[in-house]
Each structure stands twice: as structure tokens, then as C-alpha cells.
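Visitor: sharing a model that was predicted from the sequence below.
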Amino acid sequence: MASRDPNSPTDAEGYLTGQLLVAMPGMADPRFTRTVICLCAHSPEGAMGLVLNQPLDNLSFDELLGQLGLDPVPPARRIRLTQGGPVEGGRGFVLHTADWETEGSLTVQPGLALTASVEILKAIASGGGPRAGLLALGYAGWGPGQLDNELQQNAWLSVPADEDLLFAEQPDQLWRAAMAKLGIDPSALSGSAGHA
């Protein structure tokens, strides 16, 4: 695959790695209603992304560290936890600024990385690690061509990712903020496609 041009919203082959997917109001799958997803990989083999705006209400960062047997408790730093998607809900992924990486970190786009090792949680808990990040449990996945078909059916809009959207302090406002970045008023959108 060709390397991604950081100045282009899509790479040379039309893939959206590093972009945010914003669910349209008529999203048919209730698991993705009003979601914003960071697309971490998109290629002919399929796509993988993390839902950014479905906070985990039943688990805190401190509790997660305790379950993993990590110290210090209480941690020196915390990060936001989110339900990353319906696939492999027990698996954790940290989406973070690329100022901290370890072996096995994946570069999503310049300045943004994805790490699935416990080392990053240890670093964050001890006061180090990346400047900004969030932990997602599970992910959203698409098979070959599946996401491309959903995009053609107008199920999603794409918007360039920036730190304000990626690491939003108020995830409940993220969907509207992503729409606003596109210059779209969600109340003006119809929940279903029409024909003239």
C-alpha cells in the first residue's frame, strides 16, 4: 500500500486510515447510532476503528489497573475509557499522541498511534506515557469492502481527525462537534435518504 499523504484526507488509494467516521442520523445499526469512530486501519483487507464517544460507565481507570494488578494505586495519571466497539470487548487499545511509543505501537497517522500492550498503561499510571490518549475496550471491524459499501450508502461521513475531537473532554458532545467541523447542522439532516 502506498504511504499516506498527511495533507490529503484520504491516501492515494482512497482509504481513510486516520480519519474520523461520523454516523449519519439514519444509521441502521443501533450499536453505532451517533457514534464517532477513529479509523485506525482501512485497506482492501477491511477496516478497524475505535468508537470515541461511548464512555464506559461501569469501569474506571483505577478499577482497570486493579484488575490488571498494576500499581501505583491511585495512579498518578488517568485516561478516559470508552467502549471501542462490538468486537473483542475484553481487549484493550490505547489511542494516543505519538510522543510516546513502544515496540508494537502502530502509527495511525503522523502524530497519532495505537498501542495494545500493558506497558502504556503502566507508563500512564506512573505519570508518564503519551501527552494525550484514551483506552478503548473492543473495536469496530469491517470485512473487505464492507466499510466502502457503507460509505457509498451514506451511512458515514468522514472528517479529518484532530486532538480536540480525538481526546474530547466531553464525549457526549463529540458527534455534534464532528458534524460542526464539517459545517453540518445535524438537525437539518434527514434520518433517511430520499429521491427527487
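Guide: The structure has been received and is ready for your questions. Every value quoted in this text rests on a predicted model; they were computed, and no experiment measured them.

Visitor: going by C-alpha atoms from here, please, whenever you check contacts or count neighbours.
Guide: OK.

Visitor: list the buried ones in stretch 92-100?
Guide: Neighbour-count burial for stretch 92-100 flags 92-98, 100 (criterion: 16 or more other C-alpha atoms under 10 Å).

Visitor: all strands of the protein, in order?
Guide: For the chain, strands defined by DSSP state E occupy the ranges 19-23, 36-43, 46-51, 80-83, 87-97, 106-109, 112-115, 133-142, 156-160.

Visitor: out of those, flag the one nearest residue 74.
Guide: Comparing those against residue 74 with C-alpha to C-alpha, the closest turns out to be strand 80-83 (15.1 Å).

Visitor: now do that closest one: which elements does it pack against?
Guide: The contact analysis (3 or more C-alpha pairs under 8 Å, 6 or more residues apart in numbering; DSSP states H and E) places strand 80-83 against strand 133-142.

Visitor: make CSV out of the strands of the chain and add distance to residue 66.
Guide: Shown next, in CSV, are these (distance: least, C-alpha to C-alpha, whole Å):
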stretch, distance to residue 66
strand 19-23, 32
strand 36-43, 27
strand 46-51, 24
strand 80-83, 15
strand 87-97, 15
strand 106-109, 26
strand 112-115, 20
strand 133-142, 15
strand 156-160, 35
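
Visitor: residue 180: which of those is closest?
Guide: strand 156-160 (10.1 Å).

Visitor: what does the closest one rub up against?
Guide: The contact list for strand 156-160, computed with C-alpha atoms under 8 Å, 6 or more residues apart in numbering, reads 9, 16, 18-24, 27, 150-151, 178, 181-182.

Visitor: wait, residue 124 sits on residue 133?
Guide: No. Counting by C-alpha atoms under 8 Å, residue 124 does not reach residue 133; the two are 9.4 Å apart.

Visitor: take this one as well and set it beside the first:
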Amino acid sequence: MSTTANRPGAGNSVNLSQQLLLAMPGKVSGNLANTVIYVCEHTEHGALGLVINRPTDLTVGALLKRIDLDLSLEIGPVQDLPVYFGGPVQTDRGFVLHAPVGGYSSSIQLGDVALTTSRDVLQDVAQGKGPAQLLVTLGYAGWGAGQLESEMSQNAWLNVDATNDILFSTPSENLYEVALAQLGIDPLMLAGDAGHA
């Protein structure tokens, strides 16, 4: 497994799709401060990612009931999983990051996981036959053309390879530290006011 901390600059474009972005203390503010974001798509037109370390008070079971899906008795512990704040854009829209990849009507394959925005994946979850691993968010984080590259060049984000273990098995409160550890960085080493030599 390779881990990278890329710093794209002018003329050096790095595709951050399927990477985790870690907000640098003091560099990223507002809704995205202290976040870990899974980058679903990064092209010359911009980027789309999901915040994966901000659980809300809403559970998957409560969300399914809210959208009028009857829960099967087979759903088990999935109903108690949190729904995450995926980002400040379209917070009324659901996004399901899941593995293994399924054949849902609006799935985008992202390596060995998929992103689905259609109701059919939630119908399967409610019936106890949904994906074995999933993460549900409301909203997403988005960047316009060149915006993420600019933020990366200003050291606002670190990036590291995403793994299914990090995405689906690591408790949200430990995600930042676990992802940093892949880079060999202790969170205490990060200072929001670090300068440049």
C-alpha cells in the first residue's frame, strides 16, 4: 500500500480521486475544519468529496423511516449506523458510499467501492439485503475548477490513500489520527500556525 502526501503546484496536476483529504489545523475553516474527506471525483472541472468523520444525530434506520421505507427485521445493526454530514452542498440529498460494488441505477464505481445516489440502494438496505459495508451522508463537499489544487498548494490539506478499513471500520472519532498515521505523522506534530522557512 502506498501513501502519498502530494503538493500539486502550477503545472503539476495530481488526481486526488479515491484519496482522503485531511484538513490542516488553522488552514481550513468553517464547515470543513477538522474534517476527513473521501474524494469521490477529481477532474479538471472540479472535485466532489464526502466528509466521513462528522456523524449526525440521525441514524440510518431513522433516515429509512423518514423516507417511508419499511425496515425488515433482518436489517440488524445497520439501522444504528450514523448518517454523516457529507458536506455543505445539497444537504438534503443522500449519498451512499458502499462495498462491494452493486448494480444500482445511479452508481459510480470508485475502485473497489461505489457511490450511489439513487433510492434503490436504500430500499435494499431497508430489506436487509443491502451492501455489506456502507456509509451514508447527507450533502457533499465540492470544489470548482482549480480550487482544490489551489488549496493543496497552500498546504490546506494532506492527502493519503483511502482503504476500505478506514472508510467502513474505523470509528469516526479516530479517522483523522488513523489516516495521519499512514503518513507517519502524529497529530500533535501539526500546528495551525506553522510558518515557512
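Guide: Okay, I see it. Because the structure is a prediction, the values reported are computed rather than measured.

Visitor: before we move on, the earlier item: which of the strands of structure 1 sits closest to residue 167 of structure 1?
Guide: Residue 167 of structure 1 lies closest to strand 133-142 among the strands of structure 1, at 6.4 Å (C-alpha to C-alpha).

Visitor: which ones are touching residue 115 of structure 2?
Guide: Shown in contact with residue 115 of structure 2 (C-alpha under 8 Å, 6+ apart): 40, 95-98, 107-109.

Visitor: mind redoing it with 10 Å?
Guide: Going by C-alpha atoms under 10 Å, 6 or more residues apart in numbering, residue 115 of structure 2 touches 40, 95-99, 101-102, 104, 106-109, 134-136.

Visitor: same check on residue 39 of structure 2?
Guide: Residue 39 of structure 2 makes contact with 15-21, 47-51, 110, 140-142, 159, 162 under the criterion C-alpha under 10 Å, 6+ apart.

Visitor: with residue 29 of structure 2 instead?
Guide: Applying C-alpha under 10 Å, 6+ apart to residue 29 of structure 2 gives the contacts 23, 35, 156.

Visitor: out of those, who's the most crowded?
Guide: Among the contacts of residue 29 of structure 2, residue 35 has the most neighbours (other C-alpha atoms under 10 Å), with 25 neighbours.

Visitor: that residue reaches residue 176, doesn't it?
Guide: Yes. Residue 35 of structure 2 lies in contact with residue 176 (C-alpha atoms under 10 Å); the separation is 7.5 Å.

Visitor: which neighbours do those two share?
Guide: 20-23, 52-53.

Visitor: please enumerate the helices of structure 2.
Guide: Assigned by DSSP state H, structure 2 shows helices spanning 60-66, 119-126, 147-153, 164-169, 175-182.

Visitor: among the ones you listed, which is the most enclosed?
Guide: Compared across the helices of structure 2, helix 119-126 shows the largest average neighbour count, a mean of 20 (mean count of other C-alpha atoms under 10 Å).

Visitor: other SSEs contacting that one?
Guide: Counting contacts by 3 or more C-alpha pairs under 10 Å, 6 or more residues apart in numbering; DSSP states H and E, helix 119-126 of structure 2 is packed against helix 60-66, strand 89-99.

Visitor: mind running it again at 7 Å?
Guide: If you count contacts as 3 or more C-alpha pairs under 7 Å, 6 or more residues apart in numbering; DSSP states H and E, helix 119-126 of structure 2 packs onto no helix or strand.

Visitor: where in structure 1 does it fall?
Guide: On structure 1, the counterpart of helix 119-126 of structure 2 by TM-score structural alignment is residues 118-125.

Visitor: next: stretch 142-150 of structure 2.
Guide: Taking TM-score structural alignment, stretch 142-150 of structure 2 hits residues 141-149 over in structure 1.

Visitor: contact partners for residue 24 of structure 1?
Guide: 155-157 (C-alpha atoms under 7 Å, 6 or more residues apart in numbering).
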